[in-house]
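# Sharing a sequence plus its predicted fold:
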Amino acid sequence: MTGRPGVGRNAREPGSAGDRTDGTGAQDAGSRAVAPASGPSVQAQAREADVIVVGAGPAGSSTALALAQAGLEVLLLEKDTFPREKVCGDGLTPRSVRALLAMGVDMDSGGGWTRTRGIRMISTGGRLELDWPDLVSFPSYGLVRSRASLDDALARRAVEAGAHLHQATSAVGLVRDDRSGRVIGVRTRHRGPGPAGEHGGDHGDDVELRAAVVVAADGVSSRVSLDAGLSRRMDRPLGVATRTYFTSPRHSDDYLETWLTLTDPAGRALPGYGWVFGMGDGTCNVGLGLLNAPGVNRHVDYRALLAGWLEPMPREWGFGEDTRTAPVTGAALPLAFNRTPHYVPGLMLVGDAGGMVNPYTGEGIAYALESGRIAADVLVQALGRKRASERERVLTSYPRALADAYGGYFALGRWFVKAMNHPSVMAAATQHGLSRPGLMRLAFALMGNLTDPRGDARDRILHALTRRPGS
């Protein structure tokens, strides 16, 4: 069935299981885990599809949802089982909210979503609260939700649309056409239960799955991309995030709070920020992110940096070891297209797998959700063509679609990251920036990528500046 016109769910009888699109969203997903759509593994299930999506995070679920809604047969593979943790600040900007609204996700307050009004910035130069801008293109509010429940909700939404989710299923290698070398599927391995119900090692024989196209949505380390020979670009920046959770009276704060005061042991300003995000459930997500340029800040002890930053915080905030509710964990932030190309024959990269993280802020969820939709739009058009040459011509347009969406913005961001890695530049920005609210509002719009193409003069300038050709 892979890639032939007229196949997929559109060819099924009306009312079949694959046609379920009940529109209920994910309002209860925060309280229960996603059940596998067709059993715990792919051992006894269909082994062909129109598209295989590897990874059921925001990028993978966004891709799978859009494809399933278009009537394509989609296999969505997740190496873990829901709910599962991911290192993240849990803050969703209006850009993320816009993408979630487009996906039909139910974001009523009773479903674990906490609204935010804007960002509070604190530095040696003062304190400034900036509300999310009132724009036509974006909602005027943000959200906070834990990644454990967010990813669960998004995967459930894809399943409701008809995608077939297989949890505890790892993609261990690509399948290629013997003659052309084109990617035509993946080899998978099911992870069975270990002692006391925990996940053990890989179990059973590898299972080969075939599809017209494979989508790599498996994160910054992207085993699928590496198997295709697509390594991280060393000339592009890689950030680092470290976070934990504390029980805190500040859990209901409706501003995302950022502290622009990170320093190394020698007292030099570091290019990044600390954050305190209230979860609305009695806890705060507290962490820090560093936006590194190539070869800079490689030897920072991030856990020690987090502990040192938290040490002078007021005791009544509860950011101490006795109120910590989760381990201190860290993850890499693949910034500004730091893995390319985003398409090789039969394989597309979305989200973190393709380095689609905002180089100014480290925000990745919005770009994961958006790139999944961009990839799905290209796939729907490609798989609707009758001839293989026509399908391939459409598929090869995907990198250009990404460059049109983000190329100029990410190119400017790479310059920004390099500039901020000079301690004197970062120190000047943190010491003097907050005393100039007009300048900070401009920077806020730029860094959040929140502009109206036909807005005021500021918006039009920023939009033109960040939509220049880039890659």
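Perfect, thanks for sending it.
# For the rest of this, base every contact and every neighbour count on C-alpha atoms.
OK.
# Can you check which helix is longest in this structure?
helix 365-383 (DSSP state H).
# so how far is it off the chain centroid?
Chain-centre distance of helix 365-383: 13 Å, with C-alpha atoms, centre = their mean, to the nearest Å.
# Would you mark the buried spots in it?
For helix 365-383, a neighbour-count test (16 or more other C-alpha atoms under 10 Å) marks 365-380, 382-383 as buried.
# Now do the strands in the stretch 51-200 of the chain.
Per DSSP state E, counting those that start in this stretch, the stretch 51-200 of the chain carries strands over the ranges 74-77, 91-92, 114-116, 118-123, 126-131, 142-144, 164-166, 169-176, 183-193, 199-216.
# got a markdown table for those strands, with distance to Leu238 and mean neighbour count too?
Output for the strands of the stretch 51-200 of the chain, formatted as a markdown table (distance: least, C-alpha to C-alpha, whole Å; neighbours: other C-alpha atoms under 10 Å):
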| stretch | distance to Leu238 | mean neighbour count |
| --- | --- | --- |
| strand 74-77 | 26 | 28 |
| strand 91-92 | 20 | 24 |
| strand 114-116 | 28 | 23 |
| strand 118-123 | 23 | 20 |
| strand 126-131 | 27 | 15 |
| strand 142-144 | 24 | 24 |
| strand 164-166 | 30 | 27 |
| strand 169-176 | 24 | 21 |
| strand 183-193 | 28 | 21 |
| strand 199-216 | 19 | 19 |
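# Comparison target below:
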Amino acid sequence: MRSHDAAAGRRGPRRAQLQPPLPHGGRDDHRARDPRGALHAALAARHARAPLSPSPAHVDRHGGAGRRPPPRRRPADGAAGRDAERPRPPGKPRRARPPPAAGAGRGGVGLVEADPGVVKRVAIIGAGPAGSAAAIALRRTAGVEVVLLERKTFPRAKACGSGLSPWALDTLDDLGLGRAIRAAAYPIRAALIGAGLGAPVELRSRYQAAIYLRSDFDMLLAREAARRGADLREGVRVDALARHAGRLVGVSTSGGDLEVDAAIVCNGATSTLAPASRPGRTLNAIMGWYEGVEGISDAVELYFDPVVKPYYGWLFPESPRRVNIGICYAPTDGGPNALERFETFVATRFGRRARHATRIGRLVGHPIATTYRPAALSQHGTLVAGEAGRLVDPVTAEGIHHAMATGLIAGEMLGDVLARGLEPTAERLAPHTARVRRRLGAGLWTGQALLAVTRTPVLDWALRFASTRSMKSVLTWALARA
């Protein structure tokens, strides 16, 4: 197998140090400051005088501090969106509501009503699938300004198998992008499943999947969010969330301080902005791209080999000639390292098929944060979506569908709260975690159960008898639910 490093000059992105601050060696002095510094002092003073004042701070598209526009209000011409009044039967008077008393909210918590006429600003941190989906959902709500902050610039390299499951394609339909993605993607109509040294079994079903190069996919989603009105700002690093008396009041970025009314955290597995109490595990993935591998078809290939068990290695075709080969595994003390595992897997599964293949660029790796029970996905003014909340399938490590689905949930929920002129308190945003569990819970639990099965000889036994129609149906069902 020949290898040439087409991307030897590339260097992986630095991990941004975000709030809460992590221990560091002083390498980035500008990050060593207290994240509650000038931003917190200025915003806290302003919000102490007027807690629900409009958001005047502004950052231009290149991250610089801009002028402060005056407060903006929605036109009173019926364009109030969800705030528009429902028609009232003739002669039925409006029932007057007394102003809420302090501390009169549920559970003894005082819920402050926001002015529904003031445009609210929401920062979405991370313009991956979760952030872009959240931005698209929020732009359906009148009176919400969406600022989509992305640390890198598009097109950006992303270590990912680029697989879009049938459920991911369904979510793209909800975003209005399904037809365009299907037309441009490499179609997947089957899966080859293998374990041990036995021959793989082909599973076909009515569900269609697709492979769409991740760098192009992320850029397409972010550009679509911008086309629908989100303010996409590339090359902007978010260092901290600013809070005053437990309330979110702004974000500190590499381009200046930005006052916001709410934020959605979508900046991936290494996020330090999301709440810390997240049960789960962190896996490792390593992958590379090849041209000239023989036997490419319309099937993805998944192999639960001993070198990666209970997880798997894969081959995903991106075109008739180009494939992505990788492994997902749990690191162990004293076990083989990532490169040793990868080379063993490739030699075992693709030695003959890849004898004339060429590797494109370097091998790349990344962490995968997973959980089977999502938790702590909200606090005052803040929601979490995607891998920042460990929302990844625990066995297949698929994250694109989970990211887009939870981004939509977060955007719709926050949009509903803001459209009603309400402050996004912790109490009002608390149902977000339950909604995510309802949407993803069954799949996460099924994946956890399948993961337990792959730790035993049961999968090998099932594949041995997979030539029968009934066993193929069982395996197809399990894979579809995972």
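Cool, got the structure. The model shown is predicted, which means the values in this text are computed figures rather than measured ones.
# Let me see the TM-score of these two.
Once superposed, chain against chain, the TM-score is 0.72 (TM-score structural alignment, normalised by the length of structure 1); 376 aligned residues with a C-alpha RMSD of 3.1 Å.
# measure the residue most central in space within structure 1 to Leu92 of structure 1 for me?
The C-alpha lying nearest the average C-alpha coordinate of structure 1 belongs to Ile365 (C-alpha atoms, centre = their mean; 3.3 Å). Going from Ile365 of structure 1 to Leu92 of structure 1 by C-alpha to C-alpha, to the nearest Å gives 7 Å.
# how about Gly278 of structure 1, what's its match in structure 2?
Mapped onto structure 2 by TM-score structural alignment, Gly278 of structure 1 lines up with Pro317.
# is it true that its match touches Ala210?
No. With contacts defined as C-alpha atoms under 8 Å, Pro317 of structure 2 does not count as touching Ala210, sitting 9.3 Å away.
# Now the common contact residues for these two.
The overlap between the contact sets of Pro317 of structure 2 and Ala210 (C-alpha atoms under 8 Å, 6 or more residues apart in numbering) consists of Tyr186.
# Go through the longest strand along structure 2 and flag the buried ones.
Secondary structure of structure 2 per DSSP state E: the longest strand is strand 358-370. Buried residues in strand 358-370 of structure 2, counting neighbours by 16+ other C-alpha under 10 Å, are found at 358-363, 365-366, 368-370.
# Let's have these in a markdown table, adding distance to Ala263 of structure 2.
Converted to a markdown table, those look like this (distance: C-alpha to C-alpha, whole Å):
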| residue | distance to Ala263 of structure 2 |
| --- | --- |
| Thr358 | 44 |
| Arg359 | 41 |
| Ile360 | 38 |
| Gly361 | 36 |
| Arg362 | 36 |
| Leu363 | 34 |
| Gly365 | 29 |
| His366 | 25 |
| Ile368 | 23 |
| Ala369 | 21 |
| Thr370 | 22 |
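# Give me the nearest residue to the counterpart of Gly91 of structure 1 in structure 2, chain neighbours excluded.
Aligned by TM-score structural alignment, Gly91 of structure 1 pairs with Gly163 of structure 2. Nearest residue to Gly163 of structure 2, sequence neighbours excluded (C-alpha to C-alpha, 6 or more residues apart in numbering): Ile211, at 4.7 Å.
# Ok, Ser252 of structure 1 next?
Gly280 (4.8 Å).
# Any figure for the gap between the one you found and Tyr273 of structure 1?
Relative to Tyr273 of structure 1, Gly280 of structure 1 is positioned 22 Å away (C-alpha to C-alpha).
# Can you name the residues that contact the residue nearest to Tyr312 of structure 2 when sequence neighbours are not counted?
Distances taken as C-alpha to C-alpha, 6+ apart place Phe304 nearest to Tyr312 of structure 2, at 4.4 Å, with adjacent residues excluded. For Phe304 of structure 2, the contact set (C-alpha under 8 Å, 6+ apart) comprises 193-196, 310-313, 454.
# Trace Phe304 of structure 2 over to structure 1, please.
With TM-score structural alignment as the criterion, the equivalent of Phe304 of structure 2 in structure 1 is Leu260.
# same deal with Val384 of structure 2?
In structure 1, Val384 of structure 2 lands on Leu349 (TM-score structural alignment).
# Help me confirm that that match comes into contact with Ala216.
Yes. Look at Leu349 of structure 1 against Ala216 with C-alpha under 8 Å: they come within range, at 4.8 Å.
# Give me the common contacts of these two.
Ser225.
# just so I have it, where are all the helices in structure 1?
58-69, 94-102, 147-161, 223-227, 302-310, 365-383, 388-395, 398-402, 408-420, 423-432, 437-448, 457-466.
# Kindly compare burial across the ones you listed and name the winner.
helix 58-69 (a mean of 30; mean count of other C-alpha atoms under 10 Å).
# mean deviation (superposed) between that one and structure 2, please.
For helix 58-69 of structure 1, the mean deviation from structure 2 after alignment is 0.9 Å (mean C-alpha distance after the TM-score superposition for structure 1).
# Provide the aligned range in structure 2 for that helix.
Going by TM-score structural alignment: helix 58-69 of structure 1 matches residues 129-140.
# ok, residues contacting the matching stretch?
Residues outside stretch 129-140 of structure 2 that contact it (C-alpha under 8 Å, 6+ apart): 124-125, 144-146, 148, 175, 218, 221-222, 224-225, 228-230, 264-267, 385-386, 400, 403-412, 414-415.
# Identify whichever of the strands of the stretch 51-200 of structure 1 lies nearest to Val344 of structure 1.
strand 183-193 (8.3 Å; C-alpha to C-alpha).
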